[in-house]
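Engineer: My questions concern the predicted model and sequence given below.
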Amino acid sequence: MVKVNAKDLMEEFDLELLNKEEDVAFRPITTSDLSRPGMEMAGFFTYYPAKRIQLLGKTEVSFYNQLNDVDKKDRIERLCTYDTPAIVLSRGLDCPKFLIESASKVGVPILRSQLTTTRLSSLLTTYLERELAPMTAMHGVLVDIYGIGVLITGSSGVGKSETALDLVRRGHRLVADDSVEIKQEHDGVLVGQAPELIRHLLEIRGLGIINVMTLFGAGSVRPFKRIVLSIHLELWDQKKQYDRLGIDEDKIKIFDTEITKMTIPVRPGRNIAVIIEVAAMNFRLKRMGINAAQQFTEQLSNVIDEGDRDEFL
């Protein structure tokens, strides 16, 4: 899991730090959930989610300002704990009384944004869900083919990078080569990207490392892509029976998400780039409800049924 703290939020959303940096401990943020402590401002701390970012909007601050000084100090001191990663004020609101002093004692950063509370909450949640999503790295190539994120896997030397180069020449876009960082941002949503060190690079045996963006232009690459199809390349095995109809679909599971997997045998004379391109188009048609294999099977069954009836008559 990527480590995120209040300093990252300051850089991403241009937040203002209200207390002194030397008084702050930038603790890791471990959840994308936010808390708007309205009940806590009223004194109910029984289920206080201290490990969440505390977001104070106009409602919370207005209620707090109506309290007497004794209650104000009590609520703020109980709001600021050693587990709290940050307290954020929206709408450019003035910092409540006692907040900076109490927060600095336990190292809680006080941040302020000019955005509305709802907008800020949405942006923070989206950012944290993306950054805190579980991540793994897989050996393979990720290419955007007609809007379909295709993860190409296979043993070393089978021709994954060469196939990706051919696909780029045909107008498709490279996301990652050799190593693909995959995050599960939501249930059923896998997003892949390249490690920063090898972004836009392809390794071709005998040629070396090439920069795809420099050679083919900015339109030949993209920073990330949702993965919906996996294609595994393997050397042709004469003893193995390969799928010839495409009715049954194999699946590969990454985290909790299953995606369609196809196995394509590689041998001299087969244009793998074209086959993968057609596989992506056919997968897209299936999602639109057009399944050529299923239609063929139904037509074949009808022909067989008609033949049986003619024989019976």
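Structural biologist: Good, I have the coordinates.

Engineer: rest of the way, CA atoms for contacts and neighbours
Structural biologist: Noted.

Engineer: give the contact list for the residue lying farthest from the centre of the chain.
Structural biologist: Among residues of the chain, the one most distant from the C-alpha centroid is residue 313; the distance is 60.7 Å, by Cα atoms, centre = their mean. Under the criterion of Cα atoms under 8 Å, 6 or more residues apart in numbering, residue 313 has no neighbours.

Engineer: From residue 306, how far off is it?
Structural biologist: 11 Å (Cα to Cα, to the nearest Å).

Engineer: just to revisit the earlier point, distance check, the residue farthest from the centre of the chain against residue 240.
Structural biologist: Computed with Cα to Cα, the distance linking residue 313 and residue 240 is 42 Å.

Engineer: can you check residue 109 too?
Structural biologist: From residue 109 to residue 240 the distance is 61 Å (Cα to Cα).

Engineer: show me the contacts for the residue lying closest to residue 188 once chain neighbours are set aside.
Structural biologist: Closest residue to residue 188 apart from its sequence neighbours, by Cα to Cα, 6 or more residues apart in numbering: residue 257 at 4.9 Å. Applying Cα under 8 Å, 6+ apart, we find residue 257 in contact with 184, 187-190.

Engineer: go with 10 Å
Structural biologist: Residues near residue 257 by Cα atoms under 10 Å, 6 or more residues apart in numbering: 184, 186-190, 228, 251.

Engineer: Do I have it right that residue 164 meets residue 153?
Structural biologist: No. Using Cα atoms under 10 Å, residue 164 is not in contact with residue 153, being 11.2 Å away.

Engineer: can you pull out the helices in the stretch 201-313 of the chain?
Structural biologist: Along the stretch 201-313 of the chain, the segments classed as helices by DSSP state H, counting those that start in this stretch run 212-216, 272-287, 292-312.

Engineer: Put this next to the previous one:
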Amino acid sequence: MAKVTANDLLERFNLELIAGEEGIYRPITTSDLSRPGIEMAGYFTYYPAKRLQLLGRTELSFFEHLKQHEKEERMLKLCTYDTPGIILSRGLEVPSELIEAAEKVGVPLMRSNMPTTRLSSSITTYLESELAPMTAVHGVLVDIYGIGVLITGNSGVGKSETALDLVRRGHRLVADDSVEIRQENEGTLVGRSPDLIQHLLEIRGLGIINVMTLFGAGAVRPYKRIVLCIHLELWDQNKAYDRLGLDEEKMKIIDTEITKLTVPVRPGRNLAVIIEVAAMNYRLKRLGYDAAQEFSSRLTDVIEEADHDEFR
């Protein structure tokens, strides 16, 4: 899981740091935000101290009606050693009691000019992406006709060479060798390349090439949702490979299952074309057309018709 701090929010959303500079590297562990309205009224029994606290016009206008000792008490309770940060929206004026409490405990106190709802949505989306469960898979990720295809297989089987052929055919490279995969939502896997090897392909005998430099910006993309896995393996004469496509194999990454196809590799097979067609066929299946099922239905009709003629 990636580490996110208040300092990342300051840079990402151009926030103004008001107080609590010593706490800007406190880790943010959840994407949930809290708007402490009921806490302003004095009820801290279930106060979610480990969440980012977002104060808008409603909370601060209520705060102004409190007595002085209540203001000091509420702000001290709001700022705990577990609180990763407090953000004020709409460029609102920061109460002096909050500044004092934040400095005392070292809670980063930040301010934004964005409206409260928009700020809350933007930060939540960012945190959900950054704090999503993550894993790394050895393989290549390519965008083929809008389908995110993860190509896996043992080292030397030809994954990168196949990706290069796909790029030459107009498709877009996302990552080679190592694919960082985040489960951003339930059932949604998003893959991207580590920064160190972004846009690079390693071709044995040729070395490392920069795909964007050679083929242009249209040949790469920074991330892509993964929905299909093509596993390449050397042809095994003793193994029975699926010839109809009626049985759909699944591959589980984190908590999400995606369709997996095993493609045997041997001289003479054009892997780029096969993977290209696999992506198109996957799209057709999701649109409701399954060639294998249609063939199976035709075969069943022919057999039933033959049996009927035999007994007639």
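Structural biologist: Ah, there it is. Only a predicted model underlies this, so the values are computations on that prediction, with no experimental measurement involved.

Engineer: coming back round to it: which pair of the contacts of residue 257 of structure 1 spans the longest distance?
Structural biologist: 186 and 251 (18.6 Å; Cα to Cα).

Engineer: that older thread, now, of the helices of the stretch 201-313 of structure 1, which is deepest in the fold?
Structural biologist: Sort the helices of the stretch 201-313 of structure 1 by mean neighbour count, taking mean count of other Cα atoms under 10 Å, and helix 272-287 sits at the top with a mean of 16.

Engineer: for that one, packing partners?
Structural biologist: For helix 272-287 of structure 1, the elements it packs on are strand 141-145, strand 148-154, helix 160-169, strand 229-235, strand 257-266, helix 292-312, judged by 3 or more Cα pairs under 10 Å, 6 or more residues apart in numbering; DSSP states H and E.

Engineer: Output those in a markdown table, with distance to residue 246 of structure 1 appended to each entry.
Structural biologist: Formatted as a markdown table, those follow (distance: least, Cα to Cα, whole Å):
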| stretch | distance to residue 246 of structure 1 |
| --- | --- |
| strand 141-145 | 20 |
| strand 148-154 | 17 |
| helix 160-169 | 22 |
| strand 229-235 | 13 |
| strand 257-266 | 9 |
| helix 292-312 | 6 |
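
Engineer: how about those, which one is nearest residue 29 of structure 1?
Structural biologist: strand 257-266 (24.7 Å).

Engineer: tell me how far the closest one is from the chain's mean position?
Structural biologist: 20 Å (Cα atoms, centre = their mean, to the nearest Å).

Engineer: Now do it against strand 229-235, angle only.
Structural biologist: 30 degrees (axes from the mean of the first three to the mean of the last three Cα atoms, to 10 degrees).

Engineer: how big's the offset between strand 257-266 of structure 1 and structure 2?
Structural biologist: After superposition onto structure 2, strand 257-266 of structure 1 sits on average 0.2 Å from its aligned residues (mean Cα distance after the TM-score superposition for structure 1).

Engineer: and residue 29 of structure 2, what is it in contact with?
Structural biologist: Residue 29 of structure 2 makes contact with 1-5, 50-52, 84, 127, 131, according to Cα under 10 Å, 6+ apart.

Engineer: before we move on, what about residue 78 of structure 1?
Structural biologist: 40-41, 43, 45, 48, 50, 102.

Engineer: what do you get for residue 290 of structure 2?
Structural biologist: Contact analysis of residue 290 of structure 2 by Cα under 10 Å, 6+ apart lists 245-246, 281-284, 296.

Engineer: Show me which of those is closest to residue 16 of structure 2.
Structural biologist: Once Cα to Cα is applied, the member of the contacts of residue 290 of structure 2 that ends up nearest residue 16 of structure 2 is residue 283, at 46.3 Å.

Engineer: wait, isn't the closest one in contact with residue 145?
Structural biologist: Yes. Between residue 283 of structure 2 and residue 145 a contact is recorded at 9.0 Å, counting by Cα under 10 Å.

Engineer: So which of residue 109 and residue 240 of structure 1 has more stuff around it?
Structural biologist: Ranked by neighbour count (other Cα atoms under 10 Å), residue 109 of structure 1 and residue 240 place residue 109 first, with 28 against 8.

Engineer: my guess is that one meets residue 7, correct?
Structural biologist: Yes. At 9.0 Å, residue 109 of structure 1 counts as touching residue 7 under the criterion of Cα under 10 Å.

Engineer: got any residues that touch both of those two?
Structural biologist: Counting by Cα under 10 Å, 6+ apart, the contacts common to residue 109 of structure 1 and residue 7 are 17, 21, 25-27, 86.

Engineer: so which of those is the most crowded?
Structural biologist: Neighbour counts for those (other Cα under 10 Å) peak at residue 86, which has 29 neighbours.

Engineer: so that one sits right up against residue 18, yeah?
Structural biologist: No. In this structure, residue 86 of structure 1 is not within contact of residue 18 by Cα under 10 Å, at 11.3 Å.

Engineer: Need the residues touching each of the two.
Structural biologist: Shared contacts of residue 86 of structure 1 and residue 18, defined by Cα under 10 Å, 6+ apart, comprise 109-111.

Engineer: before we move on, back to that, among the contacts of residue 290 of structure 2, which pair sits farthest apart?
Structural biologist: Counting by Cα to Cα, the most remote pair of the contacts of residue 290 of structure 2 is 283 and 296, 19.5 Å apart.

Engineer: if we can go back for a sec, of all pairs in the contacts of residue 29 of structure 2, which one spans the longest distance?
Structural biologist: 1 and 52, at 18.0 Å, using Cα to Cα across the contacts of residue 29 of structure 2.

Engineer: what about residue 130 of structure 2, distance to residue 222 of structure 2?
Structural biologist: Going from residue 130 of structure 2 to residue 222 of structure 2 by Cα to Cα gives 15 Å.
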